[in-house]
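Trainee: sequence first, then the predicted structure, then my questions.
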Amino acid sequence: MHNDVDRCVRAVQSKDARFDGWFFTAVTTTRIYCRPSCPVVPPKPQNMTFYPSAAAAQQAGFRACKRCRPDASPGSPRWNERADLAARAVRLIADGVVDREGVPGLGARLGYSTRQIERQLVAELGAGPLALARAQRAQTARLLIETTPLPMGEVAFAAGFASIRAFNDTVREVFGLSPSELRARAAGRTRSAPATTGTVSLRLPYRAPLFPDNLFGHLAATGVPGTEEWREGAYRCTMRLPNGHGIATLRPADGHIGCRLALTDLRDLAAAVSRCRRLLDLDADPEAVDGLLAGDPLLAPLVERAPGRRVPHTVDPAEFALRAVLGQQVSTASARTLAARLVTAHGTPVEDPEGGLTHLFPAPGDLAALDPETLAMPRTRRRTFTALAAALASAELDLGPGSDWQRAREQLAALPGVGPWTVETIAMRALGDPDAFTATDLGVRLAAGALGLPTTPAALTRRSRAWQPWRAYAVQHLWATGDHAINRLPA
C-alpha cells in the first residue's frame, strides 16, 4: 500500500487509525517517522515519504515519533493472512528466530537460501531480516526500559543486543533519546513501577472494532485447568517459551488489550508478545473481513450485530493440535477433563503467585514417550494422539509460525484418525489460516440450516467460497448463533 501515495496522504491527513501498521509516514524535514494516525498536524504532502515497515524507515535514517510511538502500531494484517515465503519469514522473525538462530537459522526453517529470503523481504518490506530483527530489538528494549527497573546492561542482554554499545546506539538512533532519557521520560507518565523485574505490563493495540465476547469466551470455556483460567475479568495462561516459560494475563479494555507478562527469562519478551497477539488475532483487518462477509445477505445480520469478531488462536500450535485430537467426538467439558488429566500427570509444574495456574502443557516429546495403554481414551484415538505427538516431537510436522499451511494440512491428513474436522480446526486455531473452514462441524451445520444455508459438508463448502479468504471468521459468526459458553464473556 505504501506505493499508493495519494491514498497514503489521505489516510495521514484524516489521521485514519485503520491504516496503522499498513504503512509508515516519514517526514523528510524532521527526519521522523510516524503512524498514519499521529495526532500532530500532518506535514505537507511533498514532505512525506512512505515505507512498508518501521525497519525500512529506520534503515533510511528516520527516528520514531515520540508522540504516536509507531513501533507500537498493530502489525500489518498481511503477514497473518498469507502463507508465502515473506509472510512465514515475518512471523518467524517476530517469534525471535533471527535473534536466537541468526539468518541462516531462519533460512533452514524456511527451506530457502538467505539470499532468497533477503531479496523477498526487501521487495515486500523494504528491509531484510537483520533490519527487521533490529527494529524488533529496539521495540523490546523500549518496553523493558519503560516498564521494568532492570539495569540497562540487563535490558540490553534481554532485548537481544550483542553489546551495550549496540544497545545505546540503536535506542538513540531509533527513538532520539538515550536509554536513560527514555526511562526518565516514561517515569514522568506513570506513577507506579512494576513489582518484579521479571514482570512486564503493556498495552496490545488492535484495529477497531474488536468484539471480545466470543474471543475471550471461547478461550475461557475451553481452557484446560492448570494451564488456563479466567480470573477477575482476565484470561490467563502458561506459555512454554524458547528460554524458559511465562504466564500471560490478558484483559479486554477500551481501545487495547491489557497485557501482563511474568517471564522466567526476559529474553522471551518479544516472542511472548508475538504469541499473545496471534492468540487474540490482534493484527486482523476487521473492516476487510466484515465488508466481505456482510456482502452475503444471510451473514449480513450476524456481522451487523457483532462487528470485529476475531478468531481465537493459540500460544502453542503443537499443544492445540494435541488438544484438538482429545476433543474429537466429545463434549467441550470431556475434552477439558482429558487434557487436565494429562497436564496433572505429565505437565511441567510452574509457580503462579497471582492465581491458580500450576503447569505447562506436556511437551510433545514427553507425550510421545508415554505407554499408549496409560492414556484414558478409546484405542483409535489413542493411536491418533500418539502418532501426532511423535510427528510433532520429531519436527517432521511443523505447525509453528513459519509453517507451510498446505504441507501441514497434507501431513495432518496422512496421520491415522485425522479427518477433515481435525485438519481444519488445527488450520484455523493453530496455523492461523483465515480461510480454514470446518464444514463438517455440527455447530456450523446447525447454524447453516437455521440461516437457510446448505447443511451437507460438500454443498456448504461450495456455498462458502463466496466468503473466501475469510471463512474462519464466518465460522465464528455461525457458531455465535448457538447458546454456548464460547460465545459470551464469563461472568
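Mentor: Thanks, I have it. Numbering: from 1, shown residues only.
Trainee: for the rest of this, base every contact and every neighbour count on C-alpha atoms.
Mentor: Noted.
Trainee: contacts only, for the residue nearest the centre of the chain.
Mentor: Nearest residue to the geometric centre of the chain (C-alpha atoms, centre = their mean): R278, 1.2 Å. Going by C-alpha atoms under 8 Å, 6 or more residues apart in numbering, R278 touches 313-315, 432.
Trainee: would you tell me what the next helix or strand after the lengthiest helix in the chain is?
Mentor: For the chain, the longest helix by residue count, based on DSSP state H, is helix 129-147. Scanning forward in sequence from helix 129-147 by DSSP states H and E, the next helix or strand is helix 152-159.
Trainee: which strands and helices sit next to the helix or strand following that following helix?
Mentor: As assigned by DSSP H and E, the chain's next helix or strand after helix 152-159 is helix 164-175. Applying 3 or more C-alpha pairs under 8 Å, 6 or more residues apart in numbering; DSSP states H and E, one finds that helix 164-175 makes contact with strand 63-64, helix 129-147, helix 152-159, helix 179-187.
Trainee: alongside the first one, take a look at this:
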Amino acid sequence: MHEDFDSCFRAMQSKDARFDGWFVTAVITTGIYCRPSCPARSPLARNVAFYPTAAAAQQAGFRACKRCRPDASPGSPEWDSRQDLVARAMRLIADGVVDREGVAGLASRLNYSARQLERHLVAEVGAGPLALARASRAQTARLLIETTAMTYSDVAFAAGFSSIRQFNDTVRSVFACTPTELRVRATGRGTQLSAFDSGTPGSLTFRLSFRSPFAPESLFGHLAATGVPGCEEVRAGAYRRTLRLPNANGIVSLRPLGDHVSCRLVLQDLRDLPTAIARCRRLLDLDADPEAFTAGLSNDPALSGVVANSPGRRIPRTVDGAEMAVRVVLGQQVSTKAARTHASRLVAQHGTPIDDPDGGLSRVFPSPQELQSLDPEVLAMPRARRAALVALVGALADGTVELDVGADCRRARHHLAELSGIGPWSVELIAMRALGDPDAFPATDMGVVKGAAALGLPVSPAALVAHSRRWQPWRSYAVQYLWATQDHPINRWPQEEVACN
C-alpha cells in the first residue's frame, strides 16, 4: 500500500486509525515518522514519504514520533494472513528467530540463502532481517522502559540486545532520547510503572492493541470452553494458560478490556518476552483487518445480518501449532468435553510441571518429542484415532510436518493430508487455528453445518463448499459467524472460573 502515494496521503489526512500498521508516514522536514492516525498537524505532500515498516523508516534515517508512538500500533495484517516468503519471514522475525539463530538460521528455516532473503525483504518492506529485528528490539525496549520499573540492564537483556551500549545507541537512534528520558516522559504522562524483581521470574503487564471493531465474546469463549485442564483455565475474568517458549516456560493471563487486551506475563526467562507477546497476539488474531473481512462477508445476504450484529469476530488461534494439531486429532468425532478430557490426560502424563502461585495451572502442553514416548494403548479412543495421533506426533517430531509461524501452509496441508487418519476436517481446522490460514473451511464440522442450517444455507458438504466460495479469501472468519449462531459454551464470555478446571 505504501507505494500508492495518493491513498496513503488521504489516509494520513483523515487520521484514519484503520491504516495504522499498514504503513508509516515520514516527514522529511522534521526527520520523524508517525502512524497514519497521528494527531499532529498533517504535513504538506511535498514533505512526506511513506514506508511499509518502521524498520524501513529507521533505515532511511527517521526517528519515531514521541506523540503517536508508531511502533506501538497493531502489526500489518499482511504478515498475518499472507503465506508467501516475505510474510513467513516477517512472522519468524517477530517470533525472535533472528535474535536466537541469526539471519542464517532464519534463511535456513525458509529454505532460501541469506542473500536471497535479504533481497526479497528489502524489495518489499524496505529493510533486511537485521534491521527488522533491530526495530522489534527497539519496540520491546520502549515498552519495558515506559511501563515497568526494570533496570535498564534488565530491559536490554529482555529486549534481546547483546550489550548495554548497543541498547543505549539503538534507543537514542530510534527515539531521539535516552532510556531515562523515555521513562521520565512516560511517568510524566501518568503511566504507572509495574514493579519488577529481577531475582524472581518476570511478572509484567502490557496492553495489546487491535484494530476495531473487536468482538471478544466468541474468541475468549472458545479458548475457555475448549481449554485443557492443567495448562489452561479461566480465573478472575481472565483466560490463562501456560507457554512453552524458546528459552524456558511461562504463564499468560489475557483479559479483554474495551480498547485493548490486558496481557500479564510471568516468564522464567526474560529473553522470551518478545516471542511471548508475538504469540499472544497471534493466539487472539489481534493483527487482523476487520474492515476487510467484514466487507467481504457482508456481500452475502445470508451472512450480512450476523456480521452486522457482531462485527470484528476473530479466529481463536494458538500459541503452538504442534499443540493445536494434536488437540484437533484428539477431538475427532467427539464432544468438546471429551476432547478436553483426552488432552488433559496427555498433559498430566507427559507435560512439563510448572509452578503457578496465582492460579491452578500445573503443566505445559507436551512437545512432539515428549509425546514420542506415548503408549497409544493407554488412550481411551478408537484404534484408528490412536494410530492417527501416533503418526502425527512422529511427523511433527521428525520435521515432516512443520506448523510453526514460518511454515509453508501449502506444504503443511499436503503432508498432513498424507498421514493416515488425518482427513479434510482435521486439515482445515489445523490450517485455520495452527497455520493462521484466513480461508480454511471445515465444511463437515458439526458447528459449521448447524450454523449453515440456521442461516438457511445448504448443509451438504459439496453444496456448502460451493456456496462458501463467495466468502473467499475470508472463509475462516465465516466459520466464526456460523459457530456463533449456536447456543454453545464457545460463544459465552465471561465464563465461570471452573470452566477449565
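Mentor: Thanks, I have the structure now. All figures in this text were calculated on a predicted structure; none of them were measured in a lab.
Trainee: what does the superposition give as a TM-score?
Mentor: For this chain pair, the superposition-based TM-score is 0.98 by TM-score structural alignment, normalised by the length of structure 1; 491 aligned residues with a C-alpha RMSD of 1.2 Å.
Trainee: Three-state assignment for the residue nearest to the centre of structure 1, please.
Mentor: R278 of structure 1 falls in the helix class when you classify it by DSSP: H, G, I helix; E, B strand; the rest coil.
Trainee: for P290 of structure 2, which non-adjacent residue is closest in space?
Mentor: Of all residues not flanking P290 of structure 2 in the chain, G312 sits nearest, at 5.2 Å (C-alpha to C-alpha, 6 or more residues apart in numbering).
Trainee: the longest strand along structure 1 vs structure 2, mean deviation?
Mentor: The longest strand of structure 1 (DSSP state E) is strand 244-253. Following the fit onto structure 2, the mean deviation recorded for strand 244-253 of structure 1 is 0.9 Å by mean C-alpha distance after the TM-score superposition for structure 1.
Trainee: Q333 of structure 2 pairs with which position in structure 1?
Mentor: Superposed on structure 1 with TM-score structural alignment, Q333 of structure 2 falls opposite Q329.
Trainee: contacting residues for that match?
Mentor: By C-alpha under 8 Å, 6+ apart, the contact set of Q329 of structure 1 is empty.
Trainee: wasn't it part of a helix?
Mentor: No: assessed with three-state DSSP, Q329 of structure 1 is coil; it does not lie in a helix.
Trainee: state the distance from the aligned residue in structure 2 for T374 of structure 1 to A141 of structure 2.
Mentor: Counting by TM-score structural alignment, T374 of structure 1 lines up with V378 in structure 2. Taking C-alpha to C-alpha, to the nearest Å as the measure, V378 of structure 2 falls 47 Å from A141 of structure 2.
Trainee: quick one: which of those two has more around it?
Mentor: A141 (25 against 8; other C-alpha atoms under 10 Å).
Trainee: check contacts around that one.
Mentor: A141 of structure 2 touches 155-156, 158-159, 171, counting by C-alpha under 8 Å, 6+ apart.
Trainee: among those residues, which two are most distant?
Mentor: Of all pairs drawn from the contacts of A141 of structure 2, the widest gap by C-alpha to C-alpha lies between A158 and V171 and measures 14.3 Å.
Trainee: follow-up on the earlier one: most neighbours of all the contacts of A141 of structure 2, which one?
Mentor: Top of the contacts of A141 of structure 2 by neighbour count (other C-alpha under 10 Å): A159, with 28 neighbours.
Trainee: I'd say S53 of structure 1 and G128 touch.
Mentor: No: counting by C-alpha atoms under 8 Å, S53 of structure 1 sits too far from G128 to count as a contact (10.7 Å).
Trainee: between these two, who's got more neighbours?
Mentor: S53 (25 against 22).
Trainee: SS state for the equivalent of R465 of structure 1 over in structure 2?
Mentor: Superposed on structure 2 with TM-score structural alignment, R465 of structure 1 falls opposite R469. Classification of R469 of structure 2 by three-state DSSP places it in helix.
Trainee: what separation is there between R469 of structure 2 and A338 of structure 2?
Mentor: Applying C-alpha to C-alpha, the value for R469 of structure 2 to A338 of structure 2 is 32 Å.
Trainee: check V98 of structure 2 too.
Mentor: 40 Å.
Trainee: ditto for I164 of structure 2
Mentor: 51 Å.
Trainee: ok, now V448 of structure 2?
Mentor: 19 Å.
Trainee: list the buried ones in the host helix or strand of L367 of structure 1?
Mentor: Using DSSP H and E, L367 of structure 1 maps to helix 364-368. Neighbour counts using 16 or more other C-alpha atoms under 10 Å place 364, 367-368 of helix 364-368 of structure 1 among the buried residues.
Trainee: got those as CSV, with distance to S180 of structure 1 columns?
Mentor: Listed next are the buried residues of helix 364-368 of structure 1 as CSV, based on distance: C-alpha to C-alpha, whole Å:
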residue, distance to S180 of structure 1
P364, 43
L367, 47
A368, 49
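Trainee: so P401 of structure 1 makes contact with R429?
Mentor: No: assessed by C-alpha under 8 Å, P401 of structure 1 is found out of contact with R429, at 11.9 Å.
Trainee: N247 of structure 2 -> structure 1?
Mentor: Looks like N247 of structure 2 aligns to N243 there (TM-score structural alignment).
Trainee: burial of the corresponding residue of structure 2 for L282 of structure 1, as a residue count?
Mentor: In structure 2, the residue matched to L282 of structure 1 (TM-score structural alignment) is L286. Counted with other C-alpha under 10 Å, the neighbours of L286 of structure 2 add up to 25.
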